[in-house]
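Student: Okay, structure incoming, though there's no sequence with it:
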């Protein structure tokens, strides 16, 4: 495994990007430029935090009880769900949301954008274990561009001779004032699978508000979503391409208590997930020799 010192020598950017080893032994990239701060764990290519310097509080939420550990996912940030979303279609022993968020990724490129934002590109490391779960020839790359906005690009390239089907998500947790005082707009009139209501198909009426556990997969939508947060006096914009599903999720009290890492007793009230996804009706077929890219750009607007 490449050490933090080696990564700093090869990929560090003075005054912008450095690598450190966490107490867990995992390597974390730390970004601090003129526009924003962010941190990303190389295991899972897992963006953990992002805060534009124009914002008094972070935009991406990380649980105060989040733990970094080899082979374990991190609670909060923007987990990469790939190459399937939710439970595996046929193998119940395979991990939910795929293996990408718990395996090593390598840094393959870093740089500075013309506007001063910091760019970091990582590639999933294949192993016997990943090939046993995903026997297709391909690469998975994640590019993260950290500035006043946060841009994430998840690219799957089929390097084999046969088409394959992927499900995927950027499962992003957002910092909010209180779950009972936010609205999510942009999905009015969309059909969604209600996972709390026994996986029934429903239609969204008006803005999304929260008064209990919510787990919905909105389908056939490329719409921009906005989290309207009266408590923190801001709007978070989520604009995407290459994604036709959006998941909106909050665990609420009972489920959060069972998780144990949501930041007890009420950390779950300070987050909501609005995920850019391809799942269920919108899984993606990647033909041989082609690539598919899911792109999301996040921005925050003070009110």
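Tutor: Great, that's in hand. Quick caveat: nothing in here was measured; it's all calculated off a predicted structure.
Student: make it CA atoms for all contacts and neighbour counts henceforth
Tutor: OK.
Student: Flag every buried residue along stretch 71-88.
Tutor: Across stretch 71-88, burial judged by 16 or more other Cα atoms under 10 Å covers 73-86, 88.
Student: now the end-to-end length of that stretch.
Tutor: 18 Å (Cα to Cα, to the nearest Å).
Student: now stretch 8-19
Tutor: Per Cα to Cα, stretch 8-19 runs 6 Å from first to last residue.
Student: again with stretch 69-84
Tutor: 22 Å.
Student: how much distance is there from the one helix or strand residue 157 maps to to the middle of the chain?
Tutor: In this structure, residue 157 sits in strand 150-158 according to DSSP states H and E. Put simply, strand 150-158 sits 11 Å off its chain's centre (Cα atoms, centre = their mean, to the nearest Å).
Student: same check, this time on stretch 203-218
Tutor: The answer for stretch 203-218 is 20 Å, by Cα atoms, centre = their mean.
Student: which other residues reach that stretch?
Tutor: Applying Cα atoms under 8 Å, 6 or more residues apart in numbering, the contact partners of stretch 203-218 are 179-196, 245-253.
Student: which of the residues in that stretch are buried?
Tutor: Across stretch 203-218, burial judged by 16+ other Cα under 10 Å covers 207, 208, 210, 213, 214, 215, 216, 217, 218.
Student: Included below, for side-by-side comparison, is a second structure:
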């Protein structure tokens, strides 16, 4: 990794495992942790919230090549399985490699971090704004001579009091692909509830609202540059099969992901760019 830029007073560099640097943010507007591995926002909590906004598994593994379970993994430059090469890693290379920290600064509203990663002809820059609102913007540029398909996701794990008691608004009437069991297209009717494993890819380019009555709050997830919204919770059996998640960890989060599913990939022309953004804020319920 390149030498670190100068850090503002509200940002401290530490290691949570040998050779595994993490930026700790202690700002009047929020607290947060961001790993250079995967440019991964691990934690974020604005001062107005009395409960974490992002879920981070207590069994997460911190080593190069292993994605962190929780926070906001960056799936790039493809989503899920590679569209044509099954030997490639699921969700791309970005979440399992170290990124370069290019800049870090702060002002009264929060902290701004910029990190970069190169894969083949593609360069990714991620801008992370940490304050009362969290914004993560993933910018991709094609430096090659040929068009390249781009998909991916900002795989946000949202902390909840109990997954089976929350609901998601904003998807009513949207077409989605249900990937639990036989892949089936359905239309969302009303609110999304969690009473079983949920793994759905919605054709949706607008915001979604997670309503957590137990915590008396609404988490607003807005996005740009995203034709797909993924909703995921592994439920009981799949959680038990995940070694980096407690058996009952499924109760503590649901995922609302700003995504570009593979079948809706964006074709980047030579010199072309695309930005995928998710913005998260908390409101009282």
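Tutor: Yep, that arrived. Source: prediction; values computed, not measured.
Student: List the TM-score for the superposed pair.
Tutor: Once superposed, chain against chain, the TM-score is 0.97 (TM-score structural alignment, normalised by the length of the second structure); 285 aligned residues with a Cα RMSD of 1.3 Å.
Student: just to revisit the earlier point, whatever helix or strand comes next after the strand holding residue 157 of the first structure against the second structure, how far on average?
Tutor: Remark: after strand 150-158 of the first structure, the chain's next helix or strand is strand 164-166, criterion DSSP H and E. Once fitted to the second structure, strand 164-166 of the first structure is off its aligned match by 0.7 Å on average (mean Cα distance after the TM-score superposition for the first structure).
Student: tell me, strand 164-166 of the first structure lands on which residues of the second structure?
Tutor: Counting by TM-score structural alignment, strand 164-166 of the first structure pairs with residues 148-150 of the second structure.
Student: Same check on stretch 272-288 of the first structure?
Tutor: Under TM-score structural alignment, the match for stretch 272-288 of the first structure is residues 254-270.
Student: from the contacts of stretch 203-218 of the first structure, which would you call buried?
Tutor: 179, 181-187, 190-194, 245-252.
Student: What segments of the stretch 101-250 of the second structure are strands?
Tutor: 110-119, 122-131, 134-142, 148-150, 152-154, 157-159, 167-169, 175-178, 184-187, 192-193, 198-203, 208-212, 217-224, 228-233 (DSSP state E, counting those that start in this stretch).
Student: I'd like those strands laid out as JSON lines, including distance to residue 253 of the second structure.
Tutor: Shown next, in JSON lines, are the strands of the stretch 101-250 of the second structure (distance: least, Cα to Cα, whole Å):
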{"stretch": "strand 110-119", "distance to residue 253 of the second structure": "25"}
{"stretch": "strand 122-131", "distance to residue 253 of the second structure": "21"}
{"stretch": "strand 134-142", "distance to residue 253 of the second structure": "18"}
{"stretch": "strand 148-150", "distance to residue 253 of the second structure": "28"}
{"stretch": "strand 152-154", "distance to residue 253 of the second structure": "15"}
{"stretch": "strand 157-159", "distance to residue 253 of the second structure": "5"}
{"stretch": "strand 167-169", "distance to residue 253 of the second structure": "12"}
{"stretch": "strand 175-178", "distance to residue 253 of the second structure": "19"}
{"stretch": "strand 184-187", "distance to residue 253 of the second structure": "24"}
{"stretch": "strand 192-193", "distance to residue 253 of the second structure": "13"}
{"stretch": "strand 198-203", "distance to residue 253 of the second structure": "12"}
{"stretch": "strand 208-212", "distance to residue 253 of the second structure": "11"}
{"stretch": "strand 217-224", "distance to residue 253 of the second structure": "12"}
{"stretch": "strand 228-233", "distance to residue 253 of the second structure": "7"}
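Student: winner for burial among the ones you listed?
Tutor: strand 152-154 (a mean of 28; mean count of other Cα atoms under 10 Å).
Student: The lengthiest strand in the second structure vs the first structure - mean distance after superposition?
Tutor: Looking across the second structure with DSSP state E, the single longest strand is strand 273-284. By mean Cα distance after the TM-score superposition for the first structure, the fitted strand 273-284 of the second structure averages 0.8 Å away from its aligned residues in the first structure.
Student: Which parts of that strand count as buried, going by neighbours?
Tutor: 273, 276, 277, 278, 279, 280, 281, 282.
Student: what's it packed up against?
Tutor: strand 134-142, strand 217-224, strand 253-260 (3 or more Cα pairs under 8 Å, 6 or more residues apart in numbering; DSSP states H and E).
Student: how about 6 Å then?
Tutor: strand 134-142, strand 217-224 (3 or more Cα pairs under 6 Å, 6 or more residues apart in numbering; DSSP states H and E).
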